[in-house]
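Trainee: what's the 3D shape of this:
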Amino acid sequence: MVELTLPRNSKISGEGKKYEGKAGDSAEMRTVNIYRYDPDSGQNPRVDSYKIDVNGISMVLDLLIKVKSDLDPTVAFRRSCREGVCGSCAFNINGKNGLACTTGLDELGSGDINIYPLPHMPVVKDLVTDLTKFYEQHAAIQPFLQSDDVPEEEHLQSPEDREHLDGLYECILCASCSTACPSYWWNGNKKAEGQEDQEYLGPAALLQAHRWIKDSRDDKTDERLAQLDDTFKLYRCHTIMNCVQVCPKGLNPAAAISEIKRMLVERSGQKVT
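Mentor: This next block holds a predicted model:
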């Protein structure tokens, strides 16, 4: 039986605050429930409710901006490009991870809209999560071109070889996939006596690892595969497919992970069936 120990002051408790905006003649009022947590207060998290006019608002990010501008300037969240490129505004929206700037209100049905921070990650404040470990895992796969060949001008690549990177390079590191993965939740920061930390790298980091393994200009394929040939780093993926369902760019990290596993089998000299 799995035992889970929640961090101190992590359980939602008490009644959240309620805010109500002005309703004009053509108002379309909806309730938005937002997770609120301020570690400096020493209090447990709460969920505040905001009844606000959504007439003329199409995206969840615009809704959050209106809540902050019109009802409660203390709500904290990340945002930047508003074009589905930077990955800053990834939240859990009505139970599913995704980008607020590309999630339309028409996709959320007619009931309340519930916005929470990404699962599993430590919360800095409200909807802002600490992605330090996520970025460390990305850095661990060495996401840059490595080649002993130093050309006079540039590394050339054929159009056919370039096509092998389609579906890999488009990742924006929003962390939606990794934080939707139960294997990522359960297999992080495992410490074994006398060994280094053992942890599953997660869909995002492994997708990026595959991107560099498949790059024809990189000649460190064997070294990259050897680095991933680890019980925890790679093989804690159980093909649950949550990563595919939530990726805002329509990528398939599970397929990339399966391909890395296949390449490792071939590297070991075994027959792939």
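Trainee: contacts and neighbour counts: CA atoms only from here.
Mentor: Will do.
Trainee: Looking at the chain, which helix is longest?
Mentor: Secondary structure of the chain read by DSSP state H shows that its longest helix is helix 253-267.
Trainee: Can you tell me which helices and strands that one packs against?
Mentor: Under the contact criterion of 3 or more Cα pairs under 8 Å, 6 or more residues apart in numbering; DSSP states H and E, helix 253-267 touches helix 202-213, helix 221-228, helix 242-246.
Trainee: any residues touching it, and which ones?
Mentor: 203-204, 206-207, 210, 225, 229, 234-235, 237, 239, 241, 243-244, 271-272 (Cα atoms under 8 Å, 6 or more residues apart in numbering).
Trainee: Quick check: buried residues in that helix?
Mentor: By 16 or more other Cα atoms under 10 Å, the buried positions in helix 253-267 come out as 253-258, 260-261, 263-264.
Trainee: quick one: the strands in this protein?
Mentor: 18-20, 29-36, 46-53, 90-93, 96-99, 113-116, 123-125, 128-129 (DSSP state E).
Trainee: Contacts for stretch 225-237, please.
Mentor: With Cα under 8 Å, 6+ apart as the test, stretch 225-237 has contacts from 183, 187, 198-202, 206, 213, 257, 260-261, 263-264.
Trainee: Grab the two from these that are most spread out in space.
Mentor: Pairwise distances across these peak at 23.8 Å for Asn187 and Ile213 (criterion: Cα to Cα).
Trainee: Give me the more crowded residue out of the two.
Mentor: Shown here are Asn187 and Ile213; by other Cα atoms under 10 Å, Ile213 has more neighbours (23 against 17).
Trainee: The more buried one contacts Leu207, doesn't it?
Mentor: No. With contact defined as Cα atoms under 8 Å, Ile213 does not count as touching Leu207 (9.9 Å).
Trainee: Centroid-nearest residue for this structure?
Mentor: When Cα atoms, centre = their mean is applied to the chain, the residue found nearest the centroid is Ala175 (1.5 Å).
Trainee: Next, the contact list for that residue, please.
Mentor: Taking Cα under 8 Å, 6+ apart as the criterion, Ala175 is in contact with 87, 90, 134, 204.
Trainee: residues in contact with the third one?
Mentor: Same thing as Phe134. Contacts of Phe134 by Cα under 8 Å, 6+ apart are Ala175.
Trainee: hmm, try it at 10 Å
Mentor: Residues in contact with Phe134, defined by Cα atoms under 10 Å, 6 or more residues apart in numbering, are 121, 140, 173-175, 178-179, 201-202, 204-205.
Trainee: Identify, from those residues, the entry nearest to Tyr35.
Mentor: Of all those, Met121 has the smallest distance to Tyr35: 13.9 Å, by Cα to Cα.
Trainee: compare with the first, here's sequence two:
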Amino acid sequence: MVEFALPKNSTISSGKTWPKPEGATETREYHIYRWSPDDNQNPRIDTYYVNTADCGPMILDGLIWIKNHIDPTLTFRRSCREGVCGSCAMNIDGQNTLACTCAASDVASGPITIRPLPHQPVVKDLVPDLTNFYAQYASIEPWLHTTTATPQKEWRQSIEERRELDGLYECILCACCSTSCPSYWWNSDRFLGPAALLAADRWVKDSRDEATGERLDNLEDPFRLYRCHTIMNCTKACPKGLNPSKAIADLKRKLVERQV
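Mentor: As a prediction, the model looks like this:
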């Protein structure tokens, strides 16, 4: 289940169907969400046909092919094309994921439907406004807090201590998890969401950090942490295979343990 934030008083209408590319023997149909703040029109779904013999295997390859060969006005984010930067996160066939790591063959036969990440303001077409998402990440202060003197070489950490961070530091801030969470849809002004809370747990568990108490104090709030109801949409959506639900549960347990 996903929910989309549309411009006020608007509905999604059927849009333009572009002709199949000439000479193409094999094509794949793409249904893509289109909306521009400049044309004063309702959002629409445009239909494109990609020549699969002239295109790479990933959804992002298809989008780039459409932009290069059919419609240069199609707007989306992308950068690394390797599942590292998180730029090309979007909703593909009802699932939040990265267009660069999702193969067209992974989508069931029939049209491939692509929309922006759910329930975020749309800047244009497939580009969501993640201003609030990044602000929430910044609010957990994702850097080492220390009071002791800085060592001459480095802050030391044992192998076991370093392993505590596995499954936490790999987050690429693509926002797939947070935008798949109903609690985040309804309370994104106060609930930090899975991505920010995963990062918060990463710093709470870092043996080099000396502000654990202050970090937990920052999360001791009915909304910032406890709006999570553990439905695990975030874990299912994460394209890196991380488990934000577990990280959130660990934070809740730490808050309880320090009261005992």
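Trainee: TM-score for these two?
Mentor: After superposition, the two chains reach a TM-score (TM-score structural alignment, normalised by the length of the second structure) of 0.95; 255 aligned residues with a Cα RMSD of 1.5 Å.
Trainee: circling back: could I get the contacts of stretch 225-237 of the first structure as a markdown table with distance to Pro39 of the first structure?
Mentor: Below are the contacts of stretch 225-237 of the first structure laid out as a markdown table (distance: Cα to Cα, whole Å):
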| residue | distance to Pro39 of the first structure |
| --- | --- |
| Ser183 | 27 |
| Asn187 | 26 |
| Gln198 | 28 |
| Glu199 | 27 |
| Tyr200 | 28 |
| Leu201 | 27 |
| Gly202 | 27 |
| Leu206 | 32 |
| Ile213 | 41 |
| Ile257 | 36 |
| Ile260 | 40 |
| Lys261 | 41 |
| Met263 | 45 |
| Leu264 | 44 |
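Trainee: Map Val246 of the first structure onto the second structure.
Mentor: Matched to the second structure by TM-score structural alignment, Val246 of the first structure sits across from Ala237.
Trainee: Then Gln227 of the first structure?
Mentor: Gln227 of the first structure maps onto Asn218 of the second structure when the alignment is built from TM-score structural alignment.
Trainee: count of neighbours near its match?
Mentor: Asn218 of the second structure has 14 neighbours, counted by other Cα under 10 Å.
Trainee: roughly how far apart are it and Leu130 of the second structure?
Mentor: 22 Å (Cα to Cα, to the nearest Å).
Trainee: How about Arg227 of the second structure?
Mentor: Using Cα to Cα, Arg227 of the second structure is found at 20 Å from Leu130 of the second structure.
Trainee: Looking at these two, which is more packed in?
Mentor: Set side by side, Arg227 of the second structure and Leu130 show more neighbours around Arg227, with 19 against 16, by other Cα under 10 Å.
Trainee: what's whatever residue of the second structure lines up with Ser178 of the first structure in contact with, if anything?
Mentor: Aligning on TM-score structural alignment places Ser178 of the first structure opposite Ser178 in the second structure. Residues in contact with Ser178 of the second structure, defined by Cα under 10 Å, 6+ apart, are 96, 117-119, 133, 184-185, 188, 191-197, 233-235, 237-238, 244.
Trainee: again, only using 7 Å
Mentor: Neighbouring residues of Ser178 of the second structure by Cα atoms under 7 Å, 6 or more residues apart in numbering: 184, 193-195, 234.
Trainee: Among these, which one has the most neighbours?
Mentor: Going by other Cα under 10 Å, Gly193 tops those with 33 neighbours.
Trainee: any idea what that one aligns with in the first structure?
Mentor: Counting by TM-score structural alignment, Gly193 of the second structure lines up with Gly202 in the first structure.
Trainee: now that match: how far from Asp148 of the first structure?
Mentor: 29 Å.
Trainee: who touches Asn44 of the first structure in this structure?
Mentor: Residues near Asn44 of the first structure by Cα under 7 Å, 6+ apart: 9-13, 37.
Trainee: actually Asn9 of the first structure, not the one I wrote
Mentor: By Cα under 7 Å, 6+ apart, the contact list for Asn9 of the first structure reads 43-44.
Trainee: distance of the residue nearest to Tyr184 of the first structure when sequence neighbours are not counted from Gly24 of the first structure?
Mentor: The shortest distance from Tyr184 of the first structure to any non-neighbouring residue, by Cα to Cα, 6 or more residues apart in numbering, is to Gly202 (5.5 Å). For Gly202 of the first structure, the distance to Gly24 of the first structure equals 47 Å [Cα to Cα].
Trainee: Please apply the same query to Gly111 of the first structure.
Mentor: Note on Gly111 of the first structure: its distance to Gly24 of the first structure, by Cα to Cα, is 20 Å.
Trainee: Also Ala100 of the first structure?
Mentor: From Ala100 of the first structure to Gly24 of the first structure the distance is 25 Å (Cα to Cα).
Trainee: neighbour count winner among these two?
Mentor: Set side by side, Ala100 of the first structure and Gly24 give different neighbour counts by other Cα under 10 Å, the larger being at Ala100 (27 against 10).
Trainee: what's near enough to touch that one?
Mentor: Going by Cα under 7 Å, 6+ apart, Ala100 of the first structure touches 59-61, 89-91.
Trainee: same deal with Asp46 of the second structure?
Mentor: 14-17, 31-34.
Trainee: Mind doing that once more with 6 Å?
Mentor: Asp46 of the second structure is in contact with 15-17, 31-32, counting by Cα atoms under 6 Å, 6 or more residues apart in numbering.
Trainee: Pull out the buried members of the residues you listed.
Mentor: Buried among these by 16+ other Cα under 10 Å: 15, 31-32.
Trainee: count of residues packed around Asp93 of the second structure?
Mentor: Applying other Cα under 10 Å, I find that Asp93 of the second structure has 16 neighbouring residues.
Trainee: wouldn't it be in contact with Thr113 here?
Mentor: Yes. With contact defined as Cα atoms under 6 Å, Asp93 of the second structure reaches Thr113; the gap is 5.0 Å.
Trainee: so how far is Asp48 of the first structure from the residue lying closest to Pro39 of the first structure once chain neighbours are set aside?
Mentor: In space, and not counting its chain neighbours, Pro39 of the first structure is closest to Lys125: 6.9 Å by Cα to Cα, 6+ apart. Noted for Lys125 of the first structure: a distance of 14 Å to Asp48 of the first structure, by Cα to Cα.
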